[in-house]
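K.L.:
here are the coordinates; sequence isn't available:
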């Protein structure tokens, strides 16, 4: 009986190895079909195939990837069936993994919840091998330090709750002026929160250090979306570095500022798309066709103008005595960026040549006047 068990294990391993050798190290459809056929005919290999998949996930973490990064790339390069499989592997691996920090835990919590769908064994094996091909070829990313900080204190939690509520209202309203006024108020609270955090950190016995997170920049119109994220990051004392091929920006800054950038970018992007839809309706009513160049120009102008307005709101919270603290933190952020990304290049915006799109985008970001706010005492 013991011999039989050893033989079974050996046979299973042999099936998996032959399937992987045929499909994972060969980009042809023939190799994929061969590997899928081998796995489909050997049910005893299922557990080993899953175990190998979890090993691929672990290897991705070792190369600097995080759960949200993997899911974003799988969705971008493959299909929803591959996303469901990747989610299952990540969840299974997480059950045996060590704690990796609050942001990592939040990514696991936000993984899409979709039930598995019944398919024939050959189709399932094909999906598995296509996903494993992608995981096997993931490049190394700049490592992000694991932050083990606990949940925010009561005051910070209340502030973040207020900011989220304002941004939710801004996204829900059908009036652009109201949306922009609510976003301006949210930025004021964000700036005030950042100031409070900076002052507390300056008084701490152990100085705080900047961290980094990745934020997805989804197609279409990735360039102006990356510009919008950069504008939000800059207005909130952070730096953003865009990785165009992999569809994300790495944002570097202090923790409270990173949280603000994540919240505000998503909200402003939603508002920008709402405003673009309205502008296109006006274009159609005037007999003009919608074009990719119009959308690109609209979003680029929106990002440019919103960045100016966010920066102006942030400045209202900065007093003269706070400048040395902010200068020290800015130097720390710059140093972290240069260590993570010793070589960067500047990308010129493409397709921004539609005057109507630029004018409409600027107007969408500029309808509501942002009044000066009282400075913090």
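P.N.:
Ah, there it is. Predicted, not measured: the structure shown is a model, and the values here were computed from it.

K.L.:
CA only for contacts and neighbour counts going forward, please
P.N.:
Will do.

K.L.:
list the contacts for residue 306?
P.N.:
Shown in contact with residue 306 (CA atoms under 8 Å, 6 or more residues apart in numbering): 228, 231, 365, 366.

K.L.:
next one: residue 129
P.N.:
Applying CA under 8 Å, 6+ apart, the residues contacting residue 129 are 20, 23, 24, 32, 35, 36.

K.L.:
Among the contacts of residue 306, which ones are in helices?
P.N.:
228, 231, 365, 366 (DSSP state H).

K.L.:
just to revisit the earlier point, which ones among the contacts of residue 129 map onto helices?
P.N.:
20, 23, 32, 35, 36.

K.L.:
mind putting those residues in CSV, neighbour count and distance to residue 257 included?
P.N.:
Putting those into CSV (neighbours: other CA atoms under 10 Å; distance: CA to CA, whole Å) gives the following:
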residue, neighbour count, distance to residue 257
20, 23, 44
23, 24, 44
32, 24, 46
35, 25, 48
36, 25, 47
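
K.L.:
and which of those residues is nearest residue 242?
P.N.:
residue 23 (32.3 Å; CA to CA).

K.L.:
all strands of the stretch 51-200 of the chain, in order?
P.N.:
With DSSP state E, counting those that start in this stretch, there are no strands along the stretch 51-200 of the chain.

K.L.:
in it, which spans are helices?
P.N.:
If DSSP state H, counting those that start in this stretch is used as the criterion, the helices of the stretch 51-200 of the chain fall at 67-77, 80-94, 102-109, 121-136, 154-172, 176-203.

K.L.:
Which one of these lies nearest to residue 14?
P.N.:
Once the helices of the stretch 51-200 of the chain are compared by CA to CA, helix 121-136 is nearest, at 16.0 Å.

K.L.:
in the closest one, what's buried?
P.N.:
Going by neighbour count (16 or more other CA atoms under 10 Å), the buried part of helix 121-136 is 121-122, 124-135.

K.L.:
Output the helices of the stretch 51-200 of the chain in TSV; the columns should cover distance to residue 244.
P.N.:
Listed next are the helices of the stretch 51-200 of the chain as TSV, based on distance: least, CA to CA, whole Å:
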stretch	distance to residue 244
helix 67-77	12
helix 80-94	21
helix 102-109	22
helix 121-136	18
helix 154-172	27
helix 176-203	27
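
K.L.:
Of all those, which one is nearest residue 242?
P.N.:
That would be, of these and by CA to CA, helix 67-77, which comes in at 13.6 Å.

K.L.:
Tell me what angle that closest one forms with helix 102-109.
P.N.:
On the basis of axes from the mean of the first three to the mean of the last three CA atoms, to 10 degrees, helix 67-77 is oriented at 50 degrees to helix 102-109.

K.L.:
Check it against this one:
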């Protein structure tokens, strides 16, 4: 009588286990090929492989990650096929997940738009290539570090969002988009000025409601991507925008984002204004480089880094001056209380932070032109608060 011995699970789960054991805990390409070959040879393992991916994505949420964070990292570390796979996993896993609020929902919608724009069908190739991409994505998900959780449970009786809130923010987004797209400076400035007016009104309304509410909202937090190149200068710009809007920003250079802490209306303003100013800075830098080339001078990475650093520094100064002129005496205690709450949240989230000195800022022409561009930035000061 012949007997055989087996080790480990069999069937689809066994195939996935063996592929994971071979490929996920090493960066070796041969091991990756081994795992991909096992998966490619067993179509019955596809459903189990997808289920394991959903588990890895749910584990990422438990580590403090959000959908936009995952997509940002995948875009930075891997390639387009991996990005489509990640977006599909995020959307599939969401069906079994708990509700997580408006910001999370917007990120899920963004994952859906990514899938629509890239086309699901184009994501599938031959089985071996597909399995390789899946394992590379799972490797990345498996090694995600723990992040500071962004969810801040508010007190009982937390004030719900105002009915017109989303409409106001939608108008601000539309105005800034038009300001960035128009080729007429006067029209752009008028649009940006109107957006600033709406931002100020929105923030003031929130502060006044908080003063009247016995159970005001607690500060929240969001992560905003700070992508290379010239990420140091971009982080400085984001910090300046955050500070002017009663928020605090903490930059994570390794993972390519800043965590911004503040009250919800102010967080929305920071995201919108930073994005708009970054678009304007990039446009101005491109024009400055073209003018330099026309004059026979070749500009380098140092020119661009210096340009953006000067732009961020000067914009920060302008925003600080504007912020000081906004506040009336009756609102000083309210804003001071909110500033203390924000600082306390930052201290609890980031008990240890360090400062970073800007590197590569040595091009005098780049600095001068960046400062000039900041002075021209479409950023009309907010009128004093009523």
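P.N.:
That came through fine. Computed from a prediction, not measured in an experiment: that's the story for all the values here.

K.L.:
Quick check: TM-score for this pair?
P.N.:
Scored against TM-score structural alignment, normalised by the length of the first structure, the superposed chains reach a TM-score of 0.92; 369 aligned residues with a CA RMSD of 2.1 Å.

K.L.:
ok so, going back, identify, from the contacts of residue 306 of the first structure, the entry nearest to residue 287 of the first structure.
P.N.:
residue 365 (24.0 Å).

K.L.:
Aligned against the second structure, show me the partner of the closest one.
P.N.:
Under the alignment (TM-score structural alignment), residue 365 of the first structure pairs with residue 374 of the second structure.

K.L.:
My guess is its match contacts residue 314. True?
P.N.:
Yes: using CA atoms under 8 Å, residue 374 of the second structure is in contact with residue 314, at 5.9 Å.

K.L.:
Same drill for the two, tell me which one is more crowded.
P.N.:
Comparing residue 374 of the second structure with residue 314 by neighbour count (other CA atoms under 10 Å), the higher total belongs to residue 374, at 25 against 20.

K.L.:
so where in the first structure does the lengthiest helix in the second structure end up aligned?
P.N.:
If you go by DSSP H, the second structure has its longest helix at helix 264-294. Taken onto the first structure by TM-score structural alignment, helix 264-294 of the second structure occupies residues 255-285 there.

K.L.:
Relative to the second structure, and after superposing, what's the average distance for the matching stretch?
P.N.:
When the second structure is overlaid, stretch 255-285 of the first structure sits 0.8 Å from its aligned residues on average, using mean CA distance after the TM-score superposition for the first structure.

K.L.:
which non-adjacent residue is nearest residue 18 of the second structure?
P.N.:
residue 35 (7.2 Å; CA to CA, 6 or more residues apart in numbering).

K.L.:
For that neighbour, give its distance to residue 126 of the second structure.
P.N.:
Separation of residue 35 of the second structure from residue 126 of the second structure (CA to CA, to the nearest Å): 15 Å.

K.L.:
so where do the helices sit in the stretch 201-350 of the first structure?
P.N.:
Using DSSP H, counting those that start in this stretch, helices in the stretch 201-350 of the first structure cover 222-235, 255-285, 292-315, 323-340.

K.L.:
Would you mark the buried spots in the second one?
P.N.:
Same thing as helix 255-285 of the first structure. Buried residues in helix 255-285 of the first structure (16+ other CA under 10 Å): 255-258, 260-269, 271-272, 274-276, 279-280, 283.

K.L.:
same check, this time on the third one
P.N.:
By neighbour count on 16+ other CA under 10 Å, the buried set for helix 292-315 of the first structure is 293-307, 309-315.

K.L.:
Next: stretch 217-234 of the first structure.
P.N.:
217-218, 221-234.

K.L.:
ok, now stretch 57-69 of the first structure?
P.N.:
Under the neighbour-count rule (16+ other CA under 10 Å), stretch 57-69 of the first structure has 57, 58, 60, 61, 64, 65, 66, 67, 68, 69 buried.

K.L.:
now, which of those sits nearest residue 330 of the first structure?
P.N.:
residue 64 (24.8 Å).

K.L.:
thought the closest one was touching residue 145?
P.N.:
No: counting by CA under 8 Å, residue 145 is not a contact partner of residue 64 of the first structure; they are 9.5 Å apart.

K.L.:
So what's the residue count around residue 200 of the first structure?
P.N.:
Residue 200 of the first structure: 12 neighbours (other CA under 10 Å).

K.L.:
Could you do the one 10 residues further on as well?
P.N.:
Close neighbours of residue 210 of the first structure, defined as other CA under 10 Å, add up to 21.

K.L.:
gap between it and residue 106 of the first structure?
P.N.:
19 Å.

K.L.:
And for residue 208 of the first structure?
P.N.:
22 Å.

K.L.:
Taking the contacts of residue 129 of the first structure, tell me the two that lie furthest apart.
P.N.:
24 and 36 (10.7 Å).

K.L.:
out of residue 208 and residue 106 of the first structure, which sits in the more crowded spot?
P.N.:
Of the pair residue 208 of the first structure and residue 106, residue 208 is the one with more neighbours under other CA under 10 Å, namely 16 against 12.

K.L.:
Can you verify my assumption that the more buried one contacts residue 201?
P.N.:
Yes: counting by CA under 8 Å, residue 208 of the first structure touches residue 201, with 6.0 Å between them.

K.L.:
quick one: what helix or strand has residue 18 of the second structure in it?
P.N.:
helix 11-23 (DSSP states H and E).

K.L.:
and for that helix, what span of the first structure is it aligned with?
P.N.:
Going by TM-score structural alignment: helix 11-23 of the second structure matches residues 11-23.

K.L.:
List the buried residues in that stretch.
P.N.:
Buried residues in stretch 11-23 of the first structure (16+ other CA under 10 Å): 12, 13, 15, 16, 17, 18, 19, 20, 22, 23.

K.L.:
ok, of these, which one's closest to residue 184 of the first structure?
P.N.:
Closest to residue 184 of the first structure, out of all of the buried residues of stretch 11-23 of the first structure and judged by CA to CA, is residue 23, at 52.7 Å.

K.L.:
check contacts around the spatially closest residue to residue 256 of the second structure that is not a sequence neighbour.
P.N.:
Using CA to CA, 6+ apart and skipping residues adjacent in sequence, the residue nearest residue 256 of the second structure is residue 226, 5.2 Å away. Neighbour list for residue 226 of the second structure: 234, 235, 256, 257, 258 [criterion: CA under 8 Å, 6+ apart].

K.L.:
One more: residue 138 of the second structure?
P.N.:
24, 53, 56.

K.L.:
Nothing else from me, thank you.
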